[in-house]
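A.B. asks: After the sequence you'll find the predicted model.
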Amino acid sequence: MVTNEQYARGDLFNPQCGTRVVLDRIGDKWTALAVLLLQHGPLRFTELRDGIGSVAPKVLTQTLRRLERDGLVTREVFAEVPPRVVYTLTPMGSSLIKPLTAVSEWAEEHIVAINHAQAEYDAGV
C-alpha cells in the first residue's frame, strides 16, 4: 500500500508518484489559461470562458472544480438574483504565474521554429 507521504513525493517516473498528478494538472491547457487570466484579479465564469475562448462550459467547469479542489482557486458565491460566482487565485495558485509565464514566453519565442520543424516533418524532409 502506498502512503500519503510516498504518494506525495518521490520518483517522477513512478506511476504512483503524486507529483505526476500535479504536473498533469498544470500542464492542462485550460488550467494554464485560467490561471494566467486570473492573475489580474477575480473573474466570473463567463469572463473566464470568454477570455479563454473555444472552451466548452462543461470543460471549464471541470477545470475550475479541480483547481478549487487542489487549492489553487477559490470560488465565492454571492447571494444575488441571479447568483454571482467569482473565481480568485489563492496564494498557491498565484505562485504558478511565474512558471506559466516563462513557459508562455518560451512558446512565443519558439513558435516560428516549431511551425517550421512541423512543416519539414510533414513534408518528409
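C.D. replies: Nice, thanks for sending it over. None of these values were measured; they are calculated from a predicted model. Residues are numbered from 1 along each chain as shown.

A.B. asks: going forward, measure contacts between C-alpha atoms and count neighbours the same way
C.D. replies: Fine.

A.B. asks: Quick check, central residue of this protein?
C.D. replies: Most central in the chain under C-alpha atoms, centre = their mean is residue 31, positioned 1.6 Å from the mean C-alpha point.

A.B. asks: and the comparison structure, right after this:
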Amino acid sequence: MSQRIHRPIDTPLRSGLNRDELWEAHDKGLIKCWEIGRQRAARFPELAQRCLVGELPVLGWKGGVSRSLKKLEKYGSLKYLAQWQGLRGEDLDVDLGEERPLTCSRTRMVVTFTPDRSKYFNQVAEVEV
C-alpha cells in the first residue's frame, strides 16, 4: 500500500501549525522539511543550484555527502529527500514505504533514502578515501 506524500510546488507555505501538526501528522514532517527547502532555496540560491545539478549537499538531515568515501553507498533520511526536493523547486513526492536511491553528481556516492531509520541512524561516520 502506497503512503505517498505529494504536494505541488505552487502550494502556499503553511502557517499557524503547532509542533505536533508539523512533525507528528500523517506526513511525518516531510511537508515541513520540503517547505524549509523551498525557503532555503530563496535565501541560498547557490545551494539550490547545486541541488538542481544533482548534488546531494550536507543539510540538516542524514543523506548529504561532502566527499567520496571508501564505501560509495550510504543511507539517508526521507526528510533529507523532502528538503532536497524543496531546494530544487520540485513538487514534494515521497513514499513513506519505499526506498529511493540517488547518485550525487559531484561525488558519485549513491545515497538510498529510506523510511528505515536503523539503516542510517548508526551508520559509520564518513571516512576519507
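C.D. replies: Everything's here; your move. What you see is a predicted model; the values in this text were computed from it and never measured.

A.B. asks: List the TM-score for the superposed pair.
C.D. replies: Superposed pair, TM-score by TM-score structural alignment, normalised by the length of structure 1: 0.23. Supporting alignment: 62 aligned residues with a C-alpha RMSD of 5.7 Å.

A.B. asks: could you check the distance from residue 112 of structure 1 over to residue 119 of structure 1?
C.D. replies: From residue 112 of structure 1 across to residue 119 of structure 1, the span is 11 Å (C-alpha to C-alpha, to the nearest Å).

A.B. asks: try residue 100 of structure 1
C.D. replies: 27 Å.

A.B. asks: which one of those two has more residues nearby?
C.D. replies: More neighbours surround residue 100 than the other of residue 100 of structure 1 and residue 119, with 17 against 12 (other C-alpha atoms under 10 Å).

A.B. asks: Quick check: the gap between that one and residue 34 of structure 1.
C.D. replies: Distance from residue 100 of structure 1 to residue 34 of structure 1, by C-alpha to C-alpha: 11 Å.

A.B. asks: Could you do residue 19 of structure 1 as well?
C.D. replies: Distance from residue 19 of structure 1 to residue 34 of structure 1, by C-alpha to C-alpha: 21 Å.

A.B. asks: Can you pick out the residue with more neighbours from these two?
C.D. replies: More crowded of residue 19 of structure 1 and residue 34, by other C-alpha under 10 Å: residue 34, with 22 against 18.

A.B. asks: Nearest residue to the residue nearest to the centre of structure 1 in space, ignoring adjacent ones along the chain?
C.D. replies: Counting by C-alpha to C-alpha, 6 or more residues apart in numbering, residue 31 of structure 1 lies nearest to residue 63, which is 6.4 Å off, once chain neighbours are set aside.

A.B. asks: Relative to the whole chain's centre, how far out is the helix or strand where the one you found lies?
C.D. replies: Using DSSP states H and E, residue 63 of structure 1 sits in helix 57-69. Chain-centre distance of helix 57-69 of structure 1: 10 Å, with C-alpha atoms, centre = their mean, to the nearest Å.
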